[in-house]
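Trainee: Everything below, folded, please.
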Amino acid sequence: MTKAWTKREGLIALHQVQGVGWHTIDQLFHGGWDPSLSMKESREVFNKISWRQKKLPEILAKKWTSSFVQRVQEELSHRKIQALTIWDRDYPELLRKLPQPPWILYLKGNRSLLNGRCLAVVGTRKPTHYGKNITKSLMTEVVAQGWTVVSGMAAGIDGDAHRSVLNTGGKTIAVLGSGVDVVYPKHHQSLYERLVQEGLVLSEMAPGTKPHPGLFPQRNRIISGLSHGVLVVEAAERSGSLITADCSLEQGRDVFAIPGPITSEKSLGTNRLIQQGAKCVLSGSDIVEEFPHFSHDDEQGTSEHAVSPLEGLSNEEKVLFQLFADDPLPLEALQWHSNISLGLLHQLLLTLQVKGKIKQLPGGRYIKQ
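Mentor: As a prediction, the model looks like this:
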């Protein structure tokens, strides 16, 4: 007998049924069910399953028709949403190895980015000027090395990371905690449109799903699961970004963190990560050197053009950096010559260290690298 739909089409349609989540599909598969079966053929399998949701068989009985499966396919096509199932050949291998890999990913944009060399970048929704500058600088370095940046399109560091990558012509993926067609936060509408056109937006949630706090931890496991490592730029002590870092550790990924002033609430989480063993990142090379099997291909490309030592620096950073010669300078001399307030001076010095421009010597002295 010819099937009314394929196994793949059946899984995609099943995922659109309200109340069906990861565990329900897992329960069905363990019960011996095949998504290509008609409802009549499925009933025998359903009768053997101890359902978590008692009303689900009744819901499926009403939904599970050839017209429903076809309608789901047509609706996705109409919305220009691609569906990538765990059975597809280009499903990301790193995700496939997770304890609970997504059965389906909904995509808008360039799906080939999924199998690139990915680095997750996350951070606070309310970054400081320091955090914004560091994000922009590091994304330039990471993109130059051929990495694809994965983040969550959230306000703050996530959005800054995506924009910085797009502005340098790099590759970036946004993983949403809502349906792939639902823009959240709303003020990221223009960023979302750029990501669809120039990068990739994806979600595990069925299209139309509204954002909900319970969905973001699921989203975070995909951000880290797609990536070889996660970089946390700024995070408070109880930041949601630390959940992504925890996911990375559980998945056996590398965790990187940007140090910050111990007086800054936005750096309490990252400084704590470093205390707990995350690698302290002062420049993009600190990340790249952890993956020597990746960096070789980019050595020729990165040496083809000389880079100005002032590239990637803000105006204030340029003024301070140009004071450095070959000899180390004490803090007092830097403050005297730059006429910069002590608080801002400390921040700029730390930023220049993170960007790999200077280093601190014993006795409160600084020298150009």
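
Trainee: Only C-alpha atoms from now on, for both contacts and neighbour counts.
Mentor: OK.

Trainee: Okay, strands next: where are they in the stretch 51-200 of the chain?
Mentor: 82-85, 104-109, 118-122, 148-151, 171-175, 200-203 (DSSP state E, counting those that start in this stretch).

Trainee: got a list of contacts for stretch 251-265?
Mentor: 98, 224-225, 227-237, 245, 248-249, 267-268, 270-271, 273-274, 278-282, 287, 347, 350, 354 (C-alpha atoms under 8 Å, 6 or more residues apart in numbering).

Trainee: Run the chain-centre distance for that stretch.
Mentor: 16 Å (C-alpha atoms, centre = their mean, to the nearest Å).

Trainee: to compare against the first, here's another:
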Amino acid sequence: MTTADLPTGEAAPTLDADELRAWLRLAHAKGLRPLALRTLLGAFGGPLEVLSESFASLAEIADARAAEAVLAPPEEIEGVPFDDYIEAAFAWASEPGNHILTLADATYPQALLTMPDPPPLLYAKGRLELLQARAVAIVGSRHASPQGLEDARRFARVLSDAGLAVVSGLALGIDASAHRGALEGATGTVSVIGTGADLVYPAAHHTLAHEIAREGAMLSEWPLGTPARSANFPQRNRLIAGMSGGVLIVEAAMRSGSLITARLANEMGRDVFAIPGSIHAPLSQGCHRLLKQGAKLVETPEDVLEEFGFSPATARAASTAARRARPRPVSASWASARADEADSAIDGDAGRVLDALGHAPATLDILSMRTDLDGAALQGALLQLELSGRVAALAGGRYTAVERS
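Mentor: Model (predicted):
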């Protein structure tokens, strides 16, 4: 699935062909680390100047390996001959809303410059101003629970309304819910992807990627045409952490990639937040581990806003100002959720079952014991609750209550 047909915003700026060619050559030179390239740029001024230096000069500033990488003939990029790739990159960047950003550009995300090894070059789609906004990352499990998905959407919407851009990775589960919630808010979202900016992964998020390209921003450090590779996603997580002032983990198993993002954020001096859950839930174990290691426990979006310096009054003022500056249509999914909340209160057997569920998943046997309902009555109550969106069925014959904001 490609992003060639994604709707985009403003026109790309005019590019200097020789300068961009030099940036592309150095950014994608095999064996040249971003930190070494940044050191060389600082010493010599720009990519054309770096390429004109001798091996000895380059090795003196960086090392022999970096010098060899700079002076080596350009190789294929993702199987495409270098000259052909340059033409394709220029063609991609000439499309409205597509941008190739370098370390020398004022539009390069300033937050990434606080990293020791920011990518020398980024491919971006959409609203470049979002790349400079104060931001919070929301990440979590790809196999999230219904409650986790709802929490991610709700937190993202409130934080976006308060004026924070929400950064995530376009993955299934928590990432997607965070993007959708932020798009429902006033500020928007930034998707940092682990493929080329001309691809959409997973393909199921083609529609979501359209919306982000139109209303938010998409960002990649990988060459155009780069497919999804497992090795790329930890590096993608590094950019998610770098773009953000803090990272919120909604749900995560003990071996979740979200814990990598949290560790990287902590190493960069960013705040790490985690939502606690049931001690019996595998997707709470990663969050509880982070909390033991010093992450900040949050129960409401306001807890995150307080750490960002927002008082309740300033959060409301920021939300109002953001919505006035950029009014947003109400999506069908959001209108549906609001309509669900307007339903009459659940009572009778369904109310007893909802009370019995509490805040942790439960099996039919546990619910029967807690409510004294027989099988038929219990199944009927659960069906009513599922249809009203108050309860969701989980794997293993368990049920969980879905809290609505």
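
Trainee: Now, of the contacts of stretch 251-265 of structure 1, which are buried?
Mentor: For those, a burial check counting by 16 or more other C-alpha atoms under 10 Å picks out 224-225, 227-237, 245, 248-249, 267-268, 270-271, 273-274, 278-282, 287, 347, 350, 354.

Trainee: show me where the stretch 251-369 of structure 1 has helices.
Mentor: 268-275, 284-288, 292-295, 299-302, 315-321, 331-338, 342-354 (DSSP state H, counting those that start in this stretch).

Trainee: closest to Lys62 of structure 1 out of those?
Mentor: helix 268-275 (49.1 Å; C-alpha to C-alpha).

Trainee: which residues in structure 2 does the closest one match up with?
Mentor: Matched against structure 2 by TM-score structural alignment, helix 268-275 of structure 1 falls on residues 285-292.

Trainee: mean deviation of that stretch from structure 1?
Mentor: In the superposition against structure 1, stretch 285-292 of structure 2 averages 1.1 Å from its aligned positions (mean C-alpha distance after the TM-score superposition for structure 1).

Trainee: Give the burial count for Pro92 of structure 1, as a bare number.
Mentor: Using other C-alpha atoms under 10 Å, Pro92 of structure 1 has 19 neighbouring residues.

Trainee: who touches the residue nearest to the spatial centre of structure 2 in this structure?
Mentor: By C-alpha atoms, centre = their mean, structure 2 has its centre lying nearest to Ser168, at 0.6 Å. By C-alpha under 8 Å, 6+ apart, the contact set of Ser168 of structure 2 is 137-139, 175-176, 178-179, 189-192, 240.

Trainee: go with 10 Å
Mentor: 136-140, 174-179, 189-193, 218, 236-237, 239-241, 243-244, 247 (C-alpha atoms under 10 Å, 6 or more residues apart in numbering).

Trainee: Then Leu32 of structure 2?
Mentor: 26, 65-70 are the contacts of Leu32 of structure 2 under C-alpha under 10 Å, 6+ apart.

Trainee: which SS state does it fall under?
Mentor: coil (DSSP: H, G, I helix; E, B strand; the rest coil).

Trainee: From Arg154 of structure 2, how far out is it?
Mentor: Separation of Leu32 of structure 2 from Arg154 of structure 2 (C-alpha to C-alpha, to the nearest Å) stands at 42 Å.

Trainee: same check, this time on Arg38 of structure 2
Mentor: Arg38 of structure 2 is 39 Å from Arg154 of structure 2, by C-alpha to C-alpha.

Trainee: Tell me which residue of structure 1 lines up with the residue nearest to the centre of structure 2.
Mentor: Per TM-score structural alignment, the equivalent position to Ser168 of structure 2 in structure 1 is Ser151.

Trainee: and if you look at Pro74 of structure 2?
Mentor: Using TM-score structural alignment, Pro74 of structure 2 lines up with Leu60 in structure 1.

Trainee: tell me the contacts of its match?
Mentor: 14, 17-18, 20, 39, 42-43.
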